[in-house]
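Asker: Everything below, folded, please.
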Amino acid sequence: MDKKELRKQIKALKNQYSLEQKIEMSRPLWEELERKAIFQDARTVLLYWSMDDEVFTHDYVCKWAGEKTVLLPCVKGDVLELRVFTGMESLQPGEAFGILEPVGELYTDYDAIDLIVVPGVAFDHRGNRLGRGRGYYDKILKETRVARKVGICFGFQLVEEVPVDELDVRMDLVISGK
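Answerer: All right, here's what the predicted structure looks like:
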């Protein structure tokens, strides 16, 4: 199955669930991540502010910001910039997808990032990830050589095989509840 067809298939599966169901389905995934040493040992974590069709992050971004340095991506043109999340009051709608993004100083110390939690359309057991097709995360993942990379998805997003190319970056771990 090619990338376009897999995106279409996963979108149809996501549409079977309400936002409330997806929020409820997200809770055990984050609890699993919290039990992992790679999360417990991490001081600086790159998360994401979820869209309605992704594993829900809002509560966890706020919770962990009191314990760790939490970074969120901001879409600027065709790249992701990173900024520190300092609280709900620091968020404003971004230029792409209508996602809330933090304002403030640009974060550029990529070698200080310990953990990156990455959303995706689909993942496979080898850690391959299918994104939305714009390459935002692949670019930043290549620049963060030290950070551990964790994909997070609902169980139905974990597939037998994700088609990959030379630009795709493999995850160190995928949390799917499966």
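Asker: From here on, just use CA atoms for contacts and neighbour counts.
Answerer: OK.
Asker: how long is stretch 125-135 from one end to the other?
Answerer: 21 Å (CA to CA, to the nearest Å).
Asker: Actually, stretch 129-142.
Answerer: One end of stretch 129-142 sits 14 Å from the other (CA to CA).
Asker: how about Val169, what does it touch?
Answerer: Asn128, Arg129, Asp138, Leu141, Lys142 (CA atoms under 8 Å, 6 or more residues apart in numbering).
Asker: Which of the residues you listed ranks first by neighbour count?
Answerer: Arg129 (27 neighbours; other CA atoms under 10 Å).
Asker: Tell me which helix or strand comes right after the top strand by length along the chain.
Answerer: Longest strand in the chain by number of residues (criterion: DSSP state E): strand 69-76. Sequence order places strand 79-84 as the next helix or strand after strand 69-76, per DSSP states H and E.
Asker: Buried residues of the helix or strand just after that next one, list them for me.
Answerer: Heading C-terminal from strand 79-84, the first helix or strand you meet, by DSSP H and E, is strand 91-93. Residues of strand 91-93 classed as buried by neighbour count (16 or more other CA atoms under 10 Å): Leu91.
Asker: let's see this one next to it:
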Amino acid sequence: MKERKKELRKQIASEKTKYSASLLKALSDEILTRLEAQPAFKEAQTILLYHSMKDEVHTHSFIEKWSKRKTIILPVVVGDVLELRHYTGTEDLKPGAYGIAEPTGELFTDYETIDFAVIPGVAFDLSGHRLGHGKGYYDKLLPKLATAVKAGICFPFQVVEEVPTEPFDILMDIIITK
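Answerer: Below you'll find the predicted structure:
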């Protein structure tokens, strides 16, 4: 299982190198337009997003746009877990683990009030399975988001026929791509 996951991560990383930064940005815009068209997203008041790394669906301006209308929560890496914090604006972001900008806002622990969770991943399949980077951060967080609609967002080349899964893996409710 570990070897299959490692191989799939390598395959996706290789595929990403075929895309320019500008093409990934354009794809991101299309994916996020599809995301905001989702009825569950439109109805949601509290949304978990993520501040993207350069090779993920670009969420920076999307976070800023929606923070004016909805409560935005972002993850912060603390040891081997993700803490959640309120996003209050770009001025409250600081470089965190893995070079990802992380919010310094108020700690958020009211998980059941999260209506919609946007989840990154290395790969997804159409059954809703997700492959992460292998650190287990989201594996620990997702069980706390039982009432949220969980949306995996990714570039088209990150959708594969089958993601190797384990019993603890939590399915995404929807996969959004171009």
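Asker: Give me the mean deviation of the longest strand of the first structure from the second structure.
Answerer: For strand 69-76 of the first structure, the mean deviation from the second structure after alignment is 0.3 Å (mean CA distance after the TM-score superposition for the first structure).
Asker: so where is that strand in the second structure?
Answerer: Strand 69-76 of the first structure corresponds to residues 71-78 in the second structure, going by TM-score structural alignment.
Asker: Looking at the first structure, name the residue matched to Asp92 of the second structure.
Answerer: Asp92 of the second structure maps onto Ser90 in the first structure, by TM-score structural alignment.
Asker: again, but for His51 of the second structure
Answerer: His51 of the second structure maps onto Trp49 in the first structure, by TM-score structural alignment.
Asker: any idea how far the residue nearest to the spatial centre of the first structure lies from Tyr48 of the first structure?
Answerer: The centroid of the first structure falls nearest to Val118 when counting by CA atoms, centre = their mean (2.6 Å). Using CA to CA, Val118 of the first structure is found at 7 Å from Tyr48 of the first structure.
Asker: Also Ala12 of the first structure?
Answerer: In terms of CA to CA, Ala12 of the first structure sits 23 Å off from Tyr48 of the first structure.
Asker: what does Pro163 of the first structure give?
Answerer: 23 Å.
Asker: Compare these two and say which is more crowded by neighbours.
Answerer: Tyr48 (24 against 16).
Asker: three-state assignment of that one?
Answerer: coil (DSSP: H, G, I helix; E, B strand; the rest coil).
Asker: who touches it in this structure?
Answerer: Thr57, Val61, Leu71, Leu72, Pro73, Val117, Val118, Pro119.
Asker: Any idea how many residues pack against the last one?
Answerer: Look at Pro119 of the first structure: counted by other CA under 10 Å, it has 24 neighbours.
Asker: hang on, the earlier thing: quick one: contacts for the match of His51 of the second structure?
Answerer: Shown in contact with Trp49 of the first structure (CA under 8 Å, 6+ apart): Phe56, Thr57, His58, Val61, Leu72, Ile99, Leu100, Glu101.
Asker: Kindly recompute the last result at 6 Å.
Answerer: Trp49 of the first structure sits next to Thr57 when contact means CA atoms under 6 Å, 6 or more residues apart in numbering.
Asker: What about Ile140 of the first structure, how many residues nearby?
Answerer: Neighbours of Ile140 of the first structure (other CA under 10 Å): 18.
Asker: try Glu32 of the first structure
Answerer: Glu32 of the first structure: 13 neighbours (other CA under 10 Å).
Asker: measure it to Leu72 of the first structure for me?
Answerer: From Glu32 of the first structure to Leu72 of the first structure the distance is 21 Å (CA to CA).
Asker: which of the residues in the helix or strand Lys63 of the first structure falls within are buried?
Answerer: Taking DSSP H and E as the definition, one finds Lys63 of the first structure inside helix 58-65. Residues of helix 58-65 of the first structure classed as buried: Val61, Ala65 (neighbour count, 16+ other CA under 10 Å).
Asker: what's the answer for stretch 161-173 of the second structure, then?
Answerer: Of the residues in stretch 161-173 of the second structure, those buried by neighbour count under the rule 16+ other CA under 10 Å are Val163, Pro164, Thr165, Asp169, Ile170, Leu171, Met172.
Asker: Now do the SS call for the third one.
Answerer: Following three-state DSSP, Thr165 of the second structure is assigned to coil.
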